[in-house]
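S.K.: Any chance you could fold what I've pasted below:
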Amino acid sequence: MTYPSFEEILDMQHKLSDWRKRYWIEHDLFTWQWWLLLAMFIVPWIIWFKVIPIEKKAECLSFGLLLAALASQLDEIGLNLGAWAYPYQLTQLNRGLNPYNFSFIPVAYMIVYYYFPKWKHFILGNVGVAVLASFVTEPILIKMGIYKTLYWKPIYSFPIYILLPIIFRLIIYYLLEKNKD
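M.R.: This is a model prediction of the structure:
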């Protein structure tokens, strides 16, 4: 069985990168979808800045950045497995949906993290965000052509949206307790 050489793979990656850049310039840049993605990236951080008090920003940001990093990795895995794709991008530098992974999702969960310090309320808040993300936002992004599911369904995202913030809250609380000693 023959397989491509490393040099052939690099050549193909270079061509694909060039195609993506040309596609982004001709298809994405300055369309209404692009402007929406830009707003989706900026507006949540403006809200975050206004609603989270200065003394809680570092703790909330730690929680949110953990979520953003994992959301980005899971997004990359889904893209590589062919579960979904993004016909519109804010930039052509990567394939993930950065406004969603690094703004919309982490900011929503940081707000829940701050406003619902009791576990029961935090979990209920997470379920609310999970419902919004899975059954409202994802279908809207699909209808707008920004998000294209191939074999993934929004229902598959629902438990992930609930579980990840719980895990990261446990990690942050553990680190805060360890730091007190």
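S.K.: Please make it C-alpha for all contacts and neighbour counts, starting now.
M.R.: OK.
S.K.: tell me the centre residue of this protein?
M.R.: In the chain, the residue lying closest to the centroid (C-alpha atoms, centre = their mean) is residue 101, at 1.6 Å.
S.K.: That residue reaches residue 71, doesn't it?
M.R.: Yes. Applying C-alpha atoms under 8 Å, one finds residue 101 in contact with residue 71, separated by 5.6 Å.
S.K.: three-state assignment of residue 61?
M.R.: Classification of residue 61 by DSSP: H, G, I helix; E, B strand; the rest coil places it in helix.
S.K.: quick one on the thing from earlier: surely the residue nearest to the centre of the chain is in a helix?
M.R.: Yes. Assessed with three-state DSSP, residue 101 lies in a helix.
S.K.: got a list of what it touches?
M.R.: By C-alpha atoms under 8 Å, 6 or more residues apart in numbering, the contact list for residue 101 reads 68-69, 71-72.
S.K.: Of those residues, keep whichever come out buried.
M.R.: 68, 71-72 (16 or more other C-alpha atoms under 10 Å).
S.K.: I have a second one here; can you model it like the first so I can compare?
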Amino acid sequence: MDKEQQQEVMERFFDRFDQLHDELSQFWLDHIFLHWDWWIAAILTILPWICWIFYHKKDSTHRLLYAGLFSIIIGMTFDYIGTSLGLWHYTGKVFPSFPSWSPFHYSLLPVTIMFLIQVKPHIAIWKKGIIYGLLAAFIGEPIFVWAGYYVMTGWISIFSIPIYAIIYMFCDWLTKRESFERLSLDK
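M.R.: All right, here's what the predicted structure looks like:
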């Protein structure tokens, strides 16, 4: 297959994806937007950040946000892989998007990680990572499965433990870096 044929095939895939997204957007407007599950998801997207604004350690704001941003990037990457492989999907979306569930990736994951990083900093990072993985996999995920937001089609919660633990440990490690140097205009 030459490059021109590849481009034609890829254009057909993107046209189908665009059509599917249009259908999802219409379904979202008709059946999800402003319904009770949408309101809960919207609150779960906003409320954790409001709590974080008032209760985070103010002198660590930038370090914590740095860790939070990386948790979003890593979580979204893993989520894209998992949904692409058909291991899970979401309902009750705040936005008609593929594949992520924004309350988790943009709010619950980063805020809980940032809170845990600043609480009991003397506890070993690996212990907190395992605790976070266990809580997220065996309490968080089942709650969202029960509520109907998260549908596992080829995944079991025990697989999530090391993933959550590693995401937490990496983000905690990032907050402890002392290698940032001020940028100057001089060369």
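S.K.: Closest one to residue 90 of the first structure out of the buried ones among the contacts of residue 101 of the first structure, please.
M.R.: Lowest distance from residue 90 of the first structure to those (C-alpha to C-alpha) belongs to residue 72, with 14.5 Å.
S.K.: so what corresponds to the closest one in the second structure?
M.R.: By TM-score structural alignment, residue 72 of the first structure lines up with residue 76 in the second structure.
S.K.: helix or strand for residue 36 of the first structure, which one?
M.R.: Using DSSP states H and E, the element containing residue 36 of the first structure is helix 32-51.
S.K.: what's the average distance of that helix to the second structure?
M.R.: Compared with the second structure after fitting, helix 32-51 of the first structure has a mean deviation of 1.0 Å; criterion: mean C-alpha distance after the TM-score superposition for the first structure.
S.K.: Now that helix: buried residues?
M.R.: 33-34, 37-38, 40-41, 44-45, 48.
S.K.: Pipe those residues into TSV and attach distance to residue 20 of the first structure per row.
M.R.: As requested, the buried residues of helix 32-51 of the first structure are arranged in TSV below (distance: C-alpha to C-alpha, whole Å):
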residue	distance to residue 20 of the first structure
33	17
34	15
37	17
38	19
40	22
41	21
44	27
45	28
48	32
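S.K.: Do a quick rundown of the strands in the second structure.
M.R.: With strands called from DSSP state E, the second structure shows them at 88-90, 150-152.
S.K.: now the first one: which residue numbers in the first structure?
M.R.: Across the first structure, the stretch matching strand 88-90 of the second structure (TM-score structural alignment) is residues 84-86.
S.K.: and if you look at stretch 136-156 of the second structure?
M.R.: Using TM-score structural alignment, the partner range for stretch 136-156 of the second structure is residues 133-153.
S.K.: first to last residue in the matching stretch, what's the distance?
M.R.: 12 Å (C-alpha to C-alpha, to the nearest Å).
S.K.: What's residue 105 of the first structure aligned with over in the second structure?
M.R.: Counting by TM-score structural alignment, residue 105 of the first structure lines up with residue 109 in the second structure.
S.K.: From residue 119 of the second structure, how far off is its match?
M.R.: Distance from residue 109 of the second structure to residue 119 of the second structure, by C-alpha to C-alpha: 16 Å.
S.K.: centre of the chain versus the lengthiest helix in the second structure, how much separation?
M.R.: What stands out as the longest helix in the second structure, according to DSSP state H, is helix 3-31. The chain centroid and the centroid of helix 3-31 of the second structure are separated by 24 Å under C-alpha atoms, centre = their mean, to the nearest Å.
S.K.: quick one: that helix to helix 36-55, angle?
M.R.: Angle between the axes of helix 3-31 of the second structure and helix 36-55 is 90 degrees (criterion: axes from the mean of the first three to the mean of the last three C-alpha atoms, to 10 degrees).
S.K.: so how many other residues sit close to residue 157 of the first structure?
M.R.: 16 (other C-alpha atoms under 10 Å).
S.K.: quick one: contacts for it?
M.R.: residue 134.
S.K.: ok, it to residue 5 of the first structure distance?
M.R.: From residue 157 of the first structure across to residue 5 of the first structure, the span is 36 Å (C-alpha to C-alpha).
S.K.: try residue 18 of the first structure
M.R.: Distance from residue 18 of the first structure to residue 5 of the first structure, counting by C-alpha to C-alpha: 20 Å.
S.K.: More neighbours: these two, which one.
M.R.: Shown here are residue 18 of the first structure and residue 5; by other C-alpha under 10 Å, residue 18 has more neighbours (13 against 9).
S.K.: Done for today, thanks.
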